[in-house]
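Chemist: Coordinates only, no sequence provided:
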């Protein structure tokens, strides 16, 4: 995996549960020498490209977060099939569904503690949500940098459009939002590094940066005028890619807000 020769998908989301990940129905039935996995995962990033998947499944009869374990499932295993789901953006991610039909997984392929898989993946999300936020902000920064360069070159009414407040103030606002959102992500990762609670900040890192990048790209498109709307511009691709992080990838904005609100009312204060 480190060398890039093997790539792995994270298979948690299911058609009937979506953001309610603890309601997953994929089962892992104990058998001689291991387990038999049956179920379906959907909207899985890298499903069409991965050589293996981390599949989250529950023992029959268990409920909610209890009884969920994580299994390494090689994609060439008997009983594994995939279906490509073509999205409006993020096309290289190979988004798709993974179907498991009585797939045998040996005991050695259990990741972490048996029955503790749900807790482990939620802990992982506290990292990946901040990382996704920073990835989104990279697209925002690139779009704004391109707008700054264009605004200094493009002239209207005898001077560069950067000299008009209708252009420059928009970029100033977006640069401010970008900087603030970046520090939320950094603080979440710093708290993780120091072993402190950071679930709220991780969720803030996931719902707000995609909003920031959407606004930044819209401003960049308007700054570039008709060129920004052209399919020849990278802005349209970034806009379509960004939408994926508003509706998927470690939980929707609404789920993140629910997590943040739960943490606030549990503490009794908005202070972190």
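Modeler: Noted; the coordinates are in hand. Note that this is a predicted model, so its numbers are computed, not measured.
Chemist: CA atoms for contacts and neighbours, from now on please.
Modeler: Noted.
Chemist: quick one: the residue of the chain most remote from its centre from residue 164, how far?
Modeler: If you look at how far each residue of the chain sits from its centre, by CA atoms, centre = their mean, the farthest one is residue 158, at 44.6 Å. Noted for residue 158: a distance of 11 Å to residue 164, by CA to CA, to the nearest Å.
Chemist: ok, and here's another one to check against it:
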């Protein structure tokens, strides 16, 4: 209230204007109006796909996991079902037999399959994020019309880059291709090729001019019946149902029309596609870790010691909480890399981070899951130990952990130096 004029000794400053109370922009009481969504926000189509793959994984894959692992053989029923359910052409257009869905949809499918069996997941991953993507991105229209319907509906594909002498240095490959009239003749060998035992369609990287170094590397597409020799099938620590074979090419004749992306463009194709493929591996490792977590944690609330469930002891609670944090961080990194790729933004560093961290989390969480289940977890009966065996490959294929760290470091150096 203003003072009475009789009591004023000196002029009184004008009263301050009252300001309207406006909620602060970061107040939790104000709804977000930016239109931005969380990384857990999915389209209706993506959510429906997740639920569909979850059902397929439980109904078709789960009953076959142990036998496939023991026999080191993929069940043909699973391959057939993945094609029938549209999971082998997720991003391919409908007119070419695909589902015409988003890249994140492919990541979701890979993640959900890995929760039940990482072997099935990586088969779907390589087929979608490597083989199909190469053809959708670099093949001409005639090649797309010929090959993509087959890859969407019935024929499994594989990506043939690695060789005995070229692992992390993938472009030191020795496989050669020479022009012979309207054909190319390929000689050499490949190693560690996923899906190769069951595959019908092969993307083969060979050097057409070694004097040009990596600029001579060219991508060819071939079929098994052209004379591709499936050699040694590896006996592995994990993902045993996923075939990993060596391949031999002895005067393999491939029509000139089967060059993908142009002569000498193989390096560009491989380096760009592997960046994308690393998000797929991150999704596989994420799903694997979540699968182990989902199997082991309920057991900790059923098993009682000293009169209480072991999951209610503080030491166990802290371990479970830590694992949940690691899972969520890997999930956010993986989804973020996927969305960046979809938006056409640079994602190489984020893909490397997601792949590196998800593989670390997969090993950590699956290892702890065994310990949480105790002696039962160490047996093959529960299937928990399989997740740990399967997890180790995540730090090796499609770029080792050291290669991912090197990639990340280069981006940091470029930013700060």
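Modeler: Thanks, I have it. A quick note: this is a predicted structure, and the numbers were derived from the prediction, not measured.
Chemist: picking that back up, now do the same for the residue farthest from the centre of structure 1: its match in structure 2.
Modeler: Here residue 158 of structure 1 is matched to residue 307 in structure 2, going by TM-score structural alignment.
Chemist: cool, and residue 86 of structure 1?
Modeler: Residue 86 of structure 1 maps onto residue 235 in structure 2, by TM-score structural alignment.
Chemist: And for residue 261 of structure 1?
Modeler: Aligned partner of residue 261 of structure 1 by TM-score structural alignment: residue 409.
Chemist: Could you look up the SS state of its match?
Modeler: helix (DSSP: H, G, I helix; E, B strand; the rest coil).
Chemist: Distance-wise, check it relative to residue 349 of structure 2.
Modeler: For residue 409 of structure 2 relative to residue 349 of structure 2 (CA to CA), the value is 9 Å.
Chemist: between the two, which one's more packed in?
Modeler: A direct count of neighbours by other CA atoms under 10 Å for residue 409 of structure 2 and residue 349 places residue 349 higher, at 19 against 13.
Chemist: Contacts only, for the more buried one.
Modeler: The contact partners of residue 349 of structure 2, by CA atoms under 8 Å, 6 or more residues apart in numbering, come to 407, 408, 411.
Chemist: residue ranges for the helices of the stretch 151-272 of structure 1, please.
Modeler: In the stretch 151-272 of structure 1, the helices defined using DSSP state H, counting those that start in this stretch lie at 165-193, 199-224, 226-229, 234-247, 253-267.
Chemist: same check, this time on structure 2
Modeler: Assigned by DSSP state H, structure 2 shows helices spanning 44-56, 65-71, 76-84, 103-116, 118-125, 133-138, 141-153, 266-302, 314-342, 348-378, 384-391, 401-416.
Chemist: Which among these is found nearest to residue 225 of structure 2?
Modeler: Relative to residue 225 of structure 2, the nearest member of those by CA to CA is helix 141-153, separated by 14.9 Å.
Chemist: What are the buried residues along that closest one?
Modeler: When neighbours are counted by 16 or more other CA atoms under 10 Å, the buried residues of helix 141-153 of structure 2 are found to be 143, 144, 147, 148, 149, 150, 151, 152, 153.
Chemist: Throw the residues you listed into CSV and include distance to residue 107 of structure 2, thanks.
Modeler: Shown next, in CSV, are those (distance: CA to CA, whole Å):
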residue, distance to residue 107 of structure 2
143, 25
144, 22
147, 22
148, 19
149, 21
150, 21
151, 18
152, 17
153, 19
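Chemist: which one of these sits closest to residue 397 of structure 2?
Modeler: For the buried residues of helix 141-153 of structure 2, the minimum distance to residue 397 of structure 2 (CA to CA) is 22.8 Å, reached by residue 151.
Chemist: so residue 267 of structure 2 makes contact with residue 215?
Modeler: Yes: Residue 267 of structure 2 lies in contact with residue 215 (CA atoms under 8 Å); the separation is 6.7 Å.
Chemist: and those two? which has more neighbours close in?
Modeler: Ranked by neighbour count (other CA under 10 Å), residue 267 of structure 2 and residue 215 place residue 267 first, with 21 against 18.
Chemist: What is the burial count for the counterpart of residue 180 of structure 1 in structure 2?
Modeler: Correspondence of residue 180 of structure 1 to structure 2, assessed by TM-score structural alignment: residue 329. Residue 329 of structure 2 has 16 neighbours, counted by other CA under 10 Å.
Chemist: Looking at structure 2, name the residue matched to residue 115 of structure 1.
Modeler: Aligned by TM-score structural alignment, residue 115 of structure 1 pairs with residue 264 of structure 2.
Chemist: Please name the residues that touch residue 189 of structure 2.
Modeler: The contact partners of residue 189 of structure 2, by CA under 8 Å, 6+ apart, come to 163, 175, 246, 247, 248, 249.
Chemist: What is the nearest of the residues you listed to residue 389 of structure 2?
Modeler: Taking CA to CA as the measure, residue 389 of structure 2 lies nearest residue 246 of the contacts of residue 189 of structure 2, at 21.6 Å.
Chemist: What's the match for that closest one in structure 1?
Modeler: Under the alignment (TM-score structural alignment), residue 246 of structure 2 pairs with residue 97 of structure 1.
Chemist: Now its match: closest residue in space that isn't a chain neighbour?
Modeler: residue 42 (4.2 Å; CA to CA, 6 or more residues apart in numbering).
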